[in-house]
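1. sharing a model that was predicted from the sequence below.
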Amino acid sequence: MANPPVLTAVPPTPAREKGSDFSELSRRIAEAGLLRRRPLYYTVRFGAVGTALAGGVAAFLVLGDSWSQLIVAAALAVVFGQLGLAAHDLAHRQVFSRRRPSEAGGLLVANVLLGMSYGWWMNKHTRHHANPNHEKKDPDVAPDIIVWSRRQAKQAKGPARFIGKHQAALFFPLLTLEGLNLSFSSFKALRSPSMKRPVLEGTLLVAHFAVYFGGLFLVLSPVRALAFIAVHQGLFGIYLGSVFAPNHKGMPMIEEGTELDFLRRQVLTSRNVDGGVFIDVFMGGLNYQIEHHLFPSMPTPALGRAQVITERYCAELGIPYCRTGLLASHRQALRHLRQVGEPLRDKA
């Protein structure tokens, strides 16, 4: 069985007369006008998500104490996924160019509507963007209960050691807990020195869950309320995982000491997902992961045009550029999880 890809050396870089390889790509992107804000797009998109949220809440109140509420729970899981994508775009200043309105919008969407700390997630996500798939610097591939490299597998202890043996099969079941994990990590992060506004963020988180749990147990019987939470949070977690896992999982990991320029660090560790308009909406533009990592503040509707320019430019430089379908991307990610867990199975 082939070993998971690991980047340990710098791919050869063709000489350029002026500037870095990325600066030339950045010039082409700017000349195409792809970094301009798109207020109309975000007004329509956020308006649609807000309408869907209001509709879900109205349906919940109208149905009352009924098992039909599980349909509402499933629908709201999709709405929450879209809210997560909206918070992501706000954090990257794709919507507003200034910090204050971006933060205000992020706190509203993340803390108040989702029950996730905007400050904690922003810190974590910024570190991911700086060093994607780096074994020690990317928090998204830090060994927790899942291991992402053979090195991590060999050092795994406790739950990670047990789960790592079967992590490919357990990946989607574990995703059902991801929504709750984000909220738990958010409350835990309130005590972190890196949290800028712990009182404000904590208050907003408490307000979210007071309304969320209060509304559920006020309208529904305890059994139905618990069933609603299980369906809503479980499908929400699977949705998030289905959006974020295809982007980097199964792509090359970067070992400590590897030197890569910005362009190659972002392109070689990222994967784009093809699929047309449906995938664009489902993944909120994150299916253009390569372009998003190269230009994080680029508005979502510009990413498709940026892909054409970036892929052609990478071909000019001989830089591998990965594109695949959604199912194929998940197969690659699961294959990677199975391969890196092999050392744990060999010891069993």
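-> In hand now; what should we look at?

2. contacts, neighbours, all on C-alpha from now
-> Will do.

3. where's residue 54 relative to residue 48, distance?
-> 10 Å (CA to CA, to the nearest Å).

4. what touches both of the two?
-> Taking CA atoms under 8 Å, 6 or more residues apart in numbering as the contact rule, residue 54 and residue 48 touch no residue in common.

5. center of the chain, which residue is that?
-> residue 244 (4.0 Å; CA atoms, centre = their mean).

6. roughly how far does that one sit from residue 216?
-> In terms of CA to CA, residue 244 sits 29 Å off from residue 216.

7. coming back round to it: tell me which element the residue nearest to the centre of the chain falls in.
-> helix 222-248 (DSSP states H and E).

8. got the residue ranges for the helices in the stretch 151-300 of the chain?
-> Here the stretch 151-300 of the chain has its helices, by DSSP state H, counting those that start in this stretch, at 158-165, 167-175, 178-189, 198-219, 222-248, 262-268, 276-283, 289-294.

9. any chance of those in a markdown table, plus distance to residue 37?
-> Listed next are the helices of the stretch 151-300 of the chain as a markdown table, based on distance: least, CA to CA, whole Å:
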| stretch | distance to residue 37 |
| --- | --- |
| helix 158-165 | 43 |
| helix 167-175 | 33 |
| helix 178-189 | 29 |
| helix 198-219 | 28 |
| helix 222-248 | 24 |
| helix 262-268 | 23 |
| helix 276-283 | 18 |
| helix 289-294 | 15 |
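
10. and those: which comes nearest residue 67?
-> Distance to residue 67, taken as CA to CA, is lowest for helix 222-248 among these, at 6.8 Å.

11. for that closest one, what is the distance to the chain centroid?
-> Centre-to-centre, helix 222-248 and its host chain are 14 Å apart (CA atoms, centre = their mean, to the nearest Å).

12. structure B:
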Amino acid sequence: MTVVDTSRVRAPGERGSDFAKLSRRIAQAGLLDKRPGYYTARIGLVAGLFAGSWALFAAIGDSWWQVPVAVLLAVAFAQVTLLAHDLAHGQISRSRRTSRMAGLLVGNLAVGLSYGWWMDKHTRHHANPNHEDHDPDVSPEVLVWSENQAAGAGRVAKIIGRWQAFLFFPLLTLEGLNLKVASFRALRRESLKNRRVEGLLLVAHNLAYLGAVFLVLSPGKALVFLAVHLAGYGVYLGCTFAPNHKGMPVLTAEDELDFLRRQVLTSRNVRGGRLVTTALGGLNYQIEHHLFPSMPTANLRKAQPIVSDYCRSIGVDYAECGLFASWGQALRHLHEVGRPLRAGSRRSQDW
């Protein structure tokens, strides 16, 4: 694990803390203000892409030309999911009730993703990013993210973890299906709010989704369409979220960091201009997003120079690189932490 600076540990709400000083600068610049015009335009464009993809699907009919439509629809589903992400963080509306209602429609009904389950999971990630005990995104169920996890890995993680860097992208093709399955499994939790509504919307989505595909396409083409669409959806989301934290320091209970350092030192920004920002839904400004989760996506770019300059002024590392470089760092990290598993496998074979 990379050693991180713990010399300035203060509570995030303390008036003189490093985060409090940065937060005042951001607030004075007006970057926490809502952006209704931006979100009106973005919602319109994403809704047009989503509806247009389904209209194209209906127009083409029973044809193998539906394969590229499946890819286009995967992009549309991912962009809708990124909007659900912004709703969950309160970036679009100040009203929690409005955000939740819109999130259920956008998440559960439109793309078949449990909004309540994902919001709970993502909130825990934000509270403890890259913490091997508390961040569900680095849970060692299939992949291992640290040498500590490799030492205590279960059977499946031990097998996959040996070559997980090479298996990472192939495994992402299953993530779209995994999200749907996990959404239904979450309905068994009594802690999930509005379980009945969530369940009804998930069932409605899947009946409409599968019904449309098998009504228009022959069984063989329908199965190929579903495979391509869900695989593309999973890879898109994986390539959106993986560059942000994978390959950055993994924290343990021994790491006592203040709020600012906990968020900045475990996050990575991705360069690339407006095209990358559009493709990643603004999550390429991951450091700014983690520091100010409710900040509208359109303001993250403006906050970036303020945050980066401030981090440099107080001696906090601020990680930033290109998209492909970020994937490379993530894969090298996965390969490195899998080394003990490969070594253990060779010892077993020698024995």
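-> On my side now, so go ahead. What you are looking at is a predicted structure, and each value in this text was computed from that prediction instead of being measured.

13. on that earlier part again, quick one: residues contacting the residue nearest to the centre of structure 1.
-> Taking CA under 8 Å, 6+ apart as the contact definition, residue 244 of structure 1 lies against residue 286.

14. residue in structure 2 paired with it?
-> Per TM-score structural alignment, the equivalent position to residue 244 of structure 1 in structure 2 is residue 241.

15. residue 75 of structure 1 now?
-> Checking TM-score structural alignment: residue 75 of structure 1 goes with residue 72.

16. tell me the first helix or strand C-terminal of the helix or strand hosting that match.
-> Using DSSP H and E, the element containing residue 72 of structure 2 is helix 66-88. Next along the chain after helix 66-88 of structure 2, taking DSSP H and E as the criterion, comes helix 96-103.

17. in structure 1, which residues correspond to that next one?
-> Here helix 96-103 of structure 2 aligns to structure 1 at residues 99-106, judged by TM-score structural alignment.

18. the matching stretch vs structure 2, average offset?
-> Compared with structure 2 after the fit, stretch 99-106 of structure 1 shows a mean deviation of 0.6 Å (mean CA distance after the TM-score superposition for structure 1).

19. repeat for stretch 73-84 of structure 1
-> Looks like 0.6 Å for stretch 73-84 of structure 1 (mean CA distance after the TM-score superposition for structure 1).

20. now that stretch: how far from the chain's centre is it?
-> Distance, centroid of stretch 73-84 of structure 1 to centroid of chain: 15 Å (CA atoms, centre = their mean).

21. okay, buried residues for it please.
-> By neighbour count with 16 or more other CA atoms under 10 Å, stretch 73-84 of structure 1 contains the buried residues 73, 74, 75, 76, 77, 78, 79, 80, 81, 82, 83, 84.

22. and residue 301 of structure 1, which of the three is it?
-> At residue 301 of structure 1 the chain is in helix, as set by DSSP: H, G, I helix; E, B strand; the rest coil.

23. so what's it up against?
-> Counting by CA under 8 Å, 6+ apart, residue 301 of structure 1 touches 38, 41, 285.

24. what lines up against the first one once you look at structure 2?
-> Pointing back at residue 38 of structure 1 there. Aligning on TM-score structural alignment places residue 38 of structure 1 opposite residue 35 in structure 2.

25. what's the neighbour count on residue 313 of structure 1?
-> Residues within reach of residue 313 of structure 1, counting by other CA atoms under 10 Å, total 18.

26. before we move on, what about residue 207 of structure 2?
-> 11.

27. and it, what pairs with it in structure 1?
-> So, by TM-score structural alignment, residue 207 of structure 2 is matched to residue 210.

28. same thing with residue 146 of structure 2?
-> Residue 146 of structure 2 maps onto residue 149 in structure 1 when the alignment is built from TM-score structural alignment.

29. and if you look at residue 122 of structure 2?
-> Per TM-score structural alignment, residue 122 of structure 2 is aligned with residue 125.

30. quickly find the element holding that match.
-> Here residue 125 of structure 1 sits within helix 118-130, counting by DSSP H and E.

31. quick check: that helix compared with structure 2, mean distance?
-> Here the mean offset of helix 118-130 of structure 1 against structure 2 after fitting is 0.3 Å, by mean CA distance after the TM-score superposition for structure 1.

32. which strands and helices sit next to that helix?
-> helix 178-189 (3 or more CA pairs under 8 Å, 6 or more residues apart in numbering; DSSP states H and E).

33. now the helix it packs on: which residue numbers in structure 2?
-> Taken onto structure 2 by TM-score structural alignment, helix 178-189 of structure 1 occupies residues 175-186 there.

34. buried residues in the matching stretch, which are they?
-> The neighbour-count check on stretch 175-186 of structure 2 (16+ other CA under 10 Å) flags 175, 176, 177, 179, 180, 183, 184, 186 as buried.

35. can you give me the distance of the match of residue 207 of structure 2 to residue 216 of structure 1?
-> Distance, residue 210 of structure 1 to residue 216 of structure 1, using CA to CA: 10 Å.

36. repeat that for residue 187 of structure 1.
-> 21 Å.

37. check residue 125 of structure 1 too.
-> Taken as CA to CA, the span from residue 125 of structure 1 to residue 216 of structure 1 is 31 Å.

38. more crowded one of those two?
-> Per other CA under 10 Å, whichever of residue 125 of structure 1 and residue 216 has more neighbours is residue 216, with 21 against 18.

39. show me what contacts that one?
-> residue 225.

40. what do you get for residue 261 of structure 2?
-> By CA under 8 Å, 6+ apart, the contact set of residue 261 of structure 2 is residue 316.
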